[in-house]
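Peer 1: Need coordinates for the following:
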Amino acid sequence: MSYMTTRAINHGQLVKTLYKQALRAHETTTNYRLDYRFGAVRIRAMFEKYRNERDMDKVNQLMAYTEKMIFLTIPKTKQFEHCPRGIAHGRYDVSPDMVFDAYHPLEKAAYPKYFAKRELAKRDHILWWEKTYGNTEAKSN
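Peer 2: Take a look at the predicted model:
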């Protein structure tokens, strides 16, 4: 999911987002899994308590209070390693699949099952491409 909102968000989605933020905030402040689960159950109970509240002024006050408490309790937001702004984001280059085509036959001989399966997948993909889009080599000549 993108971090930029490109469409209007309804109230239910706002509550779900707030619930996830509350869980993440609690996760950053606890070290043990059982403590986290206990806190998650308490957070869920708090959200369930006001689930059927119809007074939107009270709901907005509760949401503002929860956002304020999240802001005050988070010492530092959790950063996942391979996500944007994470410590390992973009650290490793992902080689394109065509690199395997350049392997020497002796290197391919070390993994015969993998390369046999890969050749079948390449053949199936080429057949699908020609069936879907036609033979592009014949059109270009």
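Peer 1: all contacts plus neighbour counts: C-alpha atoms, from now on.
Peer 2: OK.
Peer 1: distance of the nearest residue to A25 once chain neighbours are set aside from I87?
Peer 2: What sits nearest to A25 in space, not counting adjacent residues and going by Cα to Cα, 6 or more residues apart in numbering, is I74, at 5.4 Å. For I74, the distance to I87 equals 19 Å [Cα to Cα, to the nearest Å].
Peer 1: Following up with a second sequence; could you model it the same way so I can compare the two?
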Amino acid sequence: MLPVPELATHTQQVQSLYKMAIRNLESWYDRREVFRYMARLMRARFDRNKSVQNYQTARELLRLGHQELFYKSHWHIRKPPNSPYGSAYERDVPPPDWAIDYWHPLEKAQYPTYFAKREELKKKYIALWKDLYSES
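Peer 2: The predicted model follows:
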């Protein structure tokens, strides 16, 4: 992901680069203690340059950081399972609406107002369907 200078401040671009670098380290190191050690080294590298006052130097450091990240990127980025493009993304399919109709009456009794309104809306929906699609 390349930064868009017009949309983000320099600070936001550096923060984005830092986050991408840490995520890249997560992909390279699967053992937590090794990852944390490498993350601390990465943080030290960022902290070393945080007091640079010259804007041109800061821009050049940012460009070099993105270039280094590009060259050292992992070939298979680790993604959390439930995030988009993760291995378990949208695997928990929500149950269909009609499944609630098969609840036991004792279960329905726990939510009387919901099921009263639900029955009313079902009757309205059936009436609307008959108006639209009946052949009379």
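Peer 1: And I74 and I87 of structure 1? Which one has more around it.
Peer 2: Set side by side, I74 of structure 1 and I87 show more neighbours around I74, with 17 against 12, by other Cα atoms under 10 Å.
Peer 1: what residues are up against that one?
Peer 2: Applying Cα atoms under 8 Å, 6 or more residues apart in numbering to I74 of structure 1 gives the contacts A25, H26, T28, T29.
Peer 1: from the residues you listed, which two are the most distant?
Peer 2: Maximum pairwise distance in the contacts of I74 of structure 1, criterion Cα to Cα, is 6.7 Å, between A25 and T29.
Peer 1: higher neighbour count, these two?
Peer 2: Taking other Cα under 10 Å, A25 of structure 1 and T29 do not tie; A25 has more neighbours (21 against 16).
Peer 1: Check which helices and strands the helix or strand hosting the more buried one is in contact with.
Peer 2: For A25 of structure 1, the host element (DSSP states H and E) is helix 11-29. Helices and strands touching helix 11-29 of structure 1, as assessed by 3 or more Cα pairs under 8 Å, 6 or more residues apart in numbering; DSSP states H and E, comprise helix 33-49, helix 56-73.
Peer 1: Burial check on E27 of structure 1, number of neighbours?
Peer 2: E27 of structure 1, neighbours per other Cα under 10 Å, totals 20.
Peer 1: rewinding a little: could you export the contacts of I74 of structure 1 to JSON lines, including columns for distance to E81 of structure 1?
Peer 2: JSON lines is the format used below for the contacts of I74 of structure 1 (distance: Cα to Cα, whole Å):
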{"residue": "A25", "distance to E81 of structure 1": "17"}
{"residue": "H26", "distance to E81 of structure 1": "19"}
{"residue": "T28", "distance to E81 of structure 1": "15"}
{"residue": "T29", "distance to E81 of structure 1": "18"}
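Peer 1: how about D93 of structure 1, what's its partner in structure 2?
Peer 2: Matched by TM-score structural alignment, D93 of structure 1 corresponds to V93 in structure 2.
Peer 1: how far out from the middle of the chain is stretch 86-105 of structure 2?
Peer 2: 22 Å (Cα atoms, centre = their mean, to the nearest Å).
Peer 1: Which residues does the lengthiest helix in structure 2 contact?
Peer 2: Identified as the longest helix of structure 2 according to DSSP state H is helix 112-133. Residues outside helix 112-133 of structure 2 that contact it (Cα under 8 Å, 6+ apart): K108.
Peer 1: TSV for the helices and strands packed on helix 11-29 of structure 1, including distance to V15 of structure 1?
Peer 2: Formatted as TSV, those follow (distance: least, Cα to Cα, whole Å):
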stretch	distance to V15 of structure 1
helix 33-49	9
helix 56-73	8
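Peer 1: between these, which gets nearest to F80 of structure 1?
Peer 2: With Cα to Cα as the criterion, F80 of structure 1 lies closest to helix 33-49 of the helices and strands packed on helix 11-29 of structure 1, at 17.4 Å.
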